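> give me the fold of what follows.
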Amino acid sequence: MKVEIWSDVVCPWCYIGKRRFESALRAFEHREDVEVEWRSFELDPTTQSVTTRADGPSDAHARKLSAKIGRPVEEVRELIAHVDAVAAAEGLEFHQDVSVPANTVNAHQLLHLAREHGVQDAVKERFLHANFSEGEPLGDDDTLVRLAAEAGLDEAESRAVLAEDRYVDAVRADVAEAQALGARGVPFFVIDRKYGIAGAQPTEQFLQVLQRAWQESRPLTLVGGDDAEACGPEGCAI
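Model (predicted):
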């Protein structure tokens, strides 16, 4: 069974959704038969990156978000605090007060490379943790290469990918495909191209859909042998 997950590395609900899905997967009886692929989605392709870490906690993130969504800064602070509390309940430690703006196209390029090398989930996790817990500037190529190397990618190959924009078309194709599938935001989960799950749903919801998709995609288990008494095209057993 294949699960495709569209998300962005600067999306807090994507990180929370990742944890909830992982909890569901651990509880899923057939988890060893599930393939997970992380697909690209850019929340704001026009973002101008800050390429240095913040000196310390600041109100910059709240003010930027306030300007973007047109809500008072104090209200936005409360929204951020709520998200941080939800993240904490999933075992995540958010420090959004040190997050800096990042254009994420190059992070997504390295995630495509990571998939080819079988370390996509590790690189995805490293990028998310770096952004939300450490305040690393994900819009800085040197930072991305270092973080990707920590998760298993070769530094020289990562630098070559970014220099060549090797996966830019693949990133754009992922975004277009998400929109074609009906995604209006992320995280967006697609299971066996049959079930779509929008948002960071509760763990129980993910588990229910995994179980349903598994049951519908697998034939019945035959109990008993072919020699059981029954009738068929050639007549009935005597």
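> C-alpha only now, for contacts and for neighbours.
Noted.
> so residue 37 sits against residue 18, correct?
No: applying CA atoms under 8 Å as the test, residue 37 and residue 18 come out as separate, 11.9 Å apart.
> look at these two and report which has more neighbours.
When neighbours are counted by other CA atoms under 10 Å, residue 37 and residue 18 differ, and residue 18 comes out ahead with 22 against 17.
> and the more buried one, what element?
Assigned by DSSP states H and E, residue 18 belongs to helix 12-27.
> by contact count, what packs against that helix?
When contacts are defined as 3 or more CA pairs under 8 Å, 6 or more residues apart in numbering; DSSP states H and E, helix 12-27 sits against helix 73-89, helix 203-217.
> cutoff 7 Å now
Packed against helix 12-27 by the contact rule (3 or more CA pairs under 7 Å, 6 or more residues apart in numbering; DSSP states H and E) you find helix 203-217.
> buried residues in the helix holding residue 18, which are they?
Using 16 or more other CA atoms under 10 Å as the test for burial, helix 12-27 gives 12-25.
> what does stretch 134-149 give?
Applying 16+ other CA under 10 Å to stretch 134-149 flags 134-141, 143-145, 147-149 as buried.
> what's the answer for stretch 177-186, then?
177-178, 183, 185-186.
> second chain to compare with the first, below:
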Amino acid sequence: MRIDFWSDIICPWCGLMEHRLTLAVERFAHSEQVEVVHRSFPLHSDLPVEGITQRQLSKMHGMTDADTESVLRPIELMAERDGLQPYNALDRTLGPTGQLHEMLAFATEQGKHSEAWHTAFRQHFGDGRNLWSIDDIVAFASDIGINPVAARDTIGSGRFRHSVERDQREAQELGASGTPFMLIDGHLAIYGARDVNALVAALDQAWAAAQPVDFASMETGGMSLPDDGVCLPGSSPIA
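Down below sits the predicted model:
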């Protein structure tokens, strides 16, 4: 079973869902047959590379501190309930993630796919680390065992830029306008945040649909779950 998981490192729902998906796969009866493939969906290419705080971004879009807290504090509380601590969705700095996604693609080529994505989420939401400038990204790559010279050369060359753009375009063609977005075995789409129980149920549903049946002409068709908890690109005040 393959799970394609589109996300952005600065999306607070995505960091929570990366954790929940890990828990769901652990609980799934056929976990040893699950492959999670992280896919890129950069949200805010217009942010300054020096960074901007979440509160500043929200105010730029007309939100008060109270409005912002009403959206993001509940995500922090959900993360705490799910055992994900610390998780700072509100008091953090955001930046453009396009080049970081290129580095994540390079990490995949280097055999560090899951490690790179998981570490990026945890360092951003757990440690408040900025991952926007080339120096930031090269330091991150070095931390996960990637040669820093090769990392800098990769970013400079733009070798994985089209790969990142292709990932995002594929999600949009499947109907996703933001993150998180998952596609299980190519037919069960999950748009937005779900709790662990719902994810396990989705895995069970997709597994059952993929098993051989007695009716040669039977078609399962496309399946989807209603959406909730989504980060939108561009004009959204919440990354």
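> quick TM-score on the pair, please.
Comparison of the two superposed chains (TM-score structural alignment, normalised by the length of structure 1) gives a TM-score of 0.83, and 213 aligned residues with a CA RMSD of 1.9 Å.
> mean shift between the helix holding residue 18 of structure 1 and structure 2?
Average distance, helix 12-27 of structure 1 versus aligned residues of structure 2 after superposition (mean CA distance after the TM-score superposition for structure 1): 0.6 Å.
> quick one: whichever helix or strand comes after that helix aligns where in structure 2?
Note on helix 12-27 of structure 1: by DSSP H and E, the next helix or strand toward the C-terminus is strand 35-40. The aligned range for strand 35-40 of structure 1 in structure 2 is 35-40, by TM-score structural alignment.
> if you count neighbours, what's buried in stretch 159-178 of structure 1?
Result for stretch 159-178 of structure 1 [16+ other CA under 10 Å]: buried residues 159, 161-162, 166-168, 171, 174-175, 177-178.
> so what's the gap between that stretch and the chain middle?
Counting by CA atoms, centre = their mean, to the nearest Å, stretch 159-178 of structure 1 is centred 16 Å from the centre of its parent chain.
> hang on, the earlier thing: and which of the buried residues of helix 12-27 of structure 1 is nearest to residue 80 of structure 1?
Nearest to residue 80 of structure 1 among those is residue 12, at 9.5 Å by CA to CA.
> tell me the spacing between that closest one and residue 81 of structure 1.
Computed as CA to CA, to the nearest Å, the residue 12 of structure 1 to residue 81 of structure 1 distance reads 12 Å.
> please apply the same query to residue 28 of structure 1.
Distance, residue 28 of structure 1 to residue 81 of structure 1, by CA to CA: 32 Å.
> more crowded one of the two?
The neighbour comparison of residue 28 of structure 1 against residue 81 (other CA under 10 Å) goes to residue 28, with 18 against 15.
> contacts for stretch 5-25 of structure 2, please.
Defining contact as CA atoms under 7 Å, 6 or more residues apart in numbering, one finds that stretch 5-25 of structure 2 is touched by 31, 37-43, 79, 89, 94, 120-121, 179-183, 193, 195-196, 199-200, 229-231, 239.
> which among the residues you listed end up buried?
Burial of the contacts of stretch 5-25 of structure 2 was assessed by neighbour count (16+ other CA under 10 Å); the buried members are 38-43, 79, 89, 94, 120-121, 179-183, 193, 196, 199-200, 229-231, 239.
> count of residues packed around the residue mapped onto residue 56 of structure 2 from structure 1?
When structure 1 is aligned by TM-score structural alignment, residue 56 of structure 2 is paired with residue 63. Residue 63 of structure 1 is flanked by 16 other residues according to other CA under 10 Å.
> helix or strand for residue 63 of structure 1, just tell me which one.
Assigned by DSSP H and E, residue 63 of structure 1 belongs to helix 60-69.
> buried sites along that helix?
Here helix 60-69 of structure 1 shows 60-63, 65-66 as buried, counting by 16+ other CA under 10 Å.
> return the member of the residues you listed nearest to residue 111 of structure 1.
residue 61 (24.8 Å).
> hmm, the closest one is touching residue 97, no?
Yes: look at residue 61 of structure 1 against residue 97 with CA atoms under 7 Å: they come within range, at 6.3 Å.
> so who does the match of residue 56 of structure 2 touch?
Here residue 63 of structure 1 is in contact with residue 73 (CA under 7 Å, 6+ apart).
> burial of the equivalent of residue 144 of structure 2 over in structure 1, as a residue count?
Using TM-score structural alignment, the equivalent of residue 144 of structure 2 in structure 1 is residue 151. Counted with other CA under 10 Å, the neighbours of residue 151 of structure 1 add up to 19.
> mean shift between the helix or strand in which residue 136 of structure 2 is found and structure 1?
Per DSSP H and E: residue 136 of structure 2 is located in helix 134-143. By mean CA distance after the TM-score superposition for structure 1, the fitted helix 134-143 of structure 2 averages 1.9 Å away from its aligned residues in structure 1.
> now the equivalent of residue 199 of structure 1 over in structure 2: how far from residue 54 of structure 2?
In structure 2, residue 199 of structure 1 lines up with residue 192, judged by TM-score structural alignment. For residue 192 of structure 2, the distance to residue 54 of structure 2 equals 20 Å [CA to CA].
> what distance do you get for the most centrally placed residue in structure 1 to residue 22 of structure 1?
When structure 1 is reduced to its mean C-alpha position, the closest residue under CA atoms, centre = their mean turns out to be residue 7, at 4.4 Å. Per CA to CA, residue 7 of structure 1 is found 15 Å from residue 22 of structure 1.
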